[in-house]
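Chemist: return atomic coordinates for the entry below.
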Amino acid sequence: MTTSNVTERPSTEEDPRHPRWVYAHGSEPDPRFTLANERTFLAWARTVLGLLAGAVALHSFQVPDTEHVRTGVIAALVLTATLCTVFAMIRWARVERAMRERRPLPAFSAGFIFAGALLLISVLLGFSLLA
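Modeler: The predicted structure follows:
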């Protein structure tokens, strides 16, 4: 006995879910895959909260000798958090649509961009601690 993991429900214009450019294509994937995609998005959201908490903590330190470097690190943390949020939303939508259309999942290029940004922030923070 073969059981399909796919609910064959065609997407219609009456589907209330958004964004429509994701949900208006293909058929419903296995709910476990959709929920895993949502958990991954939420993991990225936790990362963003950590970056913002780090920026707030660093802002609360009053180190006069490294004011410009500290401000640069704070700005880099906030910018990275913002970009991470945007990349996470786009990644969620691209993966969801790929699953609905039975296509291969998109490449994980946002992770490498994010890792590069964190490396840059780490170097800046290291210089500020050494100064």
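
Chemist: could you use CA atoms for every contact and neighbour count after this?
Modeler: OK.

Chemist: show me what the longest helix seen in the chain is packed against.
Modeler: Among all segments of the chain classified by DSSP state H, the helix with the greatest residue count is helix 67-100. Helix 67-100 sits against helix 20-23, helix 31-60, helix 109-130, with contacts defined as 3 or more C-alpha pairs under 8 Å, 6 or more residues apart in numbering; DSSP states H and E.

Chemist: so which of the ones you listed gets nearest residue 85?
Modeler: Closest approach to residue 85 among those (C-alpha to C-alpha): helix 31-60, 6.7 Å.

Chemist: for the residue minimising distance to the centre of the chain, give me its contacts.
Modeler: Ranked by distance to the mean C-alpha position of the chain (C-alpha atoms, centre = their mean), the top residue is residue 88 at 2.3 Å. For residue 88, the contacting residues are 41, 44, 45, by C-alpha atoms under 8 Å, 6 or more residues apart in numbering.

Chemist: another sequence for comparison is provided below:
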Amino acid sequence: MTATVRLWLSPGRIRGEGTTPDYRFSLANERTFLAWLRTALALIGGGFAVVQFLPELHRSFRTALAALLLASGALCALRAVHHWVRVERAMRRGEDLPLSRFPAVLTAGVVLIAAGTLVAVATGWASR
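Modeler: Below you'll find the predicted structure:
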């Protein structure tokens, strides 16, 4: 894991492994990385939006919801770069692409956050 984290900061080291894959595959890997970053930014934006635009929700719920969204966004960004490195290394080595449970975990988390927010808004759990 530590070696992989080092590659986040110096991706040029990846070139020392295996052979150069078809550039189309590397560019597709980069587009996937950027899609994950957009997801991370959306989660972070959602965290700020909860605090700004749902002031009628109970303060503790609003704070917890914002913290969950912000933490999910940070985790998604970290996972994006980690997955990018793992896929790039696998392509250079001619290995199968790595599988990940993260999309399912992220989906479950977003569904739970959305359901909790829906219940809070529908029941009018206000700060009053």
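
Chemist: where does the TM-score land?
Modeler: Aligned and superposed, the two chains score 0.81 in TM-score terms (TM-score structural alignment, normalised by the length of the second structure); 114 aligned residues with a C-alpha RMSD of 1.7 Å.

Chemist: before we move on, the earlier item: tell me, the longest helix of the first structure lands on which residues of the second structure?
Modeler: Counting by TM-score structural alignment, helix 67-100 of the first structure falls onto residues 59-92 of the second structure.

Chemist: by how much does the matching stretch deviate from the first structure on average?
Modeler: After superposition onto the first structure, the average distance of stretch 59-92 of the second structure to its aligned residues comes to 0.6 Å, using mean C-alpha distance after the TM-score superposition for the first structure.

Chemist: distance of the aligned partner of residue 39 of the second structure in the first structure relative to residue 61 of the first structure?
Modeler: Using TM-score structural alignment as the criterion, the counterpart of residue 39 of the second structure in the first structure is residue 47. In this view, residue 47 of the first structure and residue 61 of the first structure are 22 Å apart by C-alpha to C-alpha, to the nearest Å.

Chemist: picking that back up, next, the angle from the longest helix of the first structure to helix 31-60.
Modeler: Relative orientation of helix 67-100 of the first structure and helix 31-60, computed by axes from the mean of the first three to the mean of the last three C-alpha atoms, to 10 degrees: 170 degrees.

Chemist: just want the angle from helix 67-100 of the first structure to helix 109-130.
Modeler: Between the axis of helix 67-100 of the first structure and that of helix 109-130 there is an angle of 160 degrees, by the same axes, to 10 degrees.

Chemist: helix 67-100 of the first structure: which residues count as buried?
Modeler: The neighbour-count check on helix 67-100 of the first structure (16 or more other C-alpha atoms under 10 Å) flags 69-70, 72-74, 76-78, 80-81, 83-85, 87-89, 91-100 as buried.

Chemist: and for stretch 119-131 of the first structure?
Modeler: Within stretch 119-131 of the first structure, the residues that qualify as buried are 121, 124, 125, 128, counting by 16+ other C-alpha under 10 Å.

Chemist: the second structure: which residue goes with the second one?
Modeler: In the second structure, the residue matched to residue 124 of the first structure (TM-score structural alignment) is residue 116.

Chemist: residues contacting that match?
Modeler: Under the criterion of C-alpha under 8 Å, 6+ apart, residue 116 of the second structure has no contact partners.

Chemist: repeat that with 10 Å
Modeler: Applying C-alpha atoms under 10 Å, 6 or more residues apart in numbering, one finds that residue 116 of the second structure lies in contact with 61, 65, 110, 122.

Chemist: so which of the contacts of residue 88 of the first structure wins on neighbours?
Modeler: Counting neighbours by other C-alpha atoms under 10 Å, residue 41 comes out on top of the contacts of residue 88 of the first structure with 20 neighbours.

Chemist: what about that one, distance to residue 72 of the first structure?
Modeler: Taking C-alpha to C-alpha as the measure, residue 41 of the first structure and residue 72 of the first structure are separated by 27 Å.

Chemist: mean deviation, stretch 41-52 of the second structure versus the first structure?
Modeler: Between stretch 41-52 of the second structure and the aligned residues of the first structure, the post-superposition mean distance stands at 1.2 Å (mean C-alpha distance after the TM-score superposition for the first structure).
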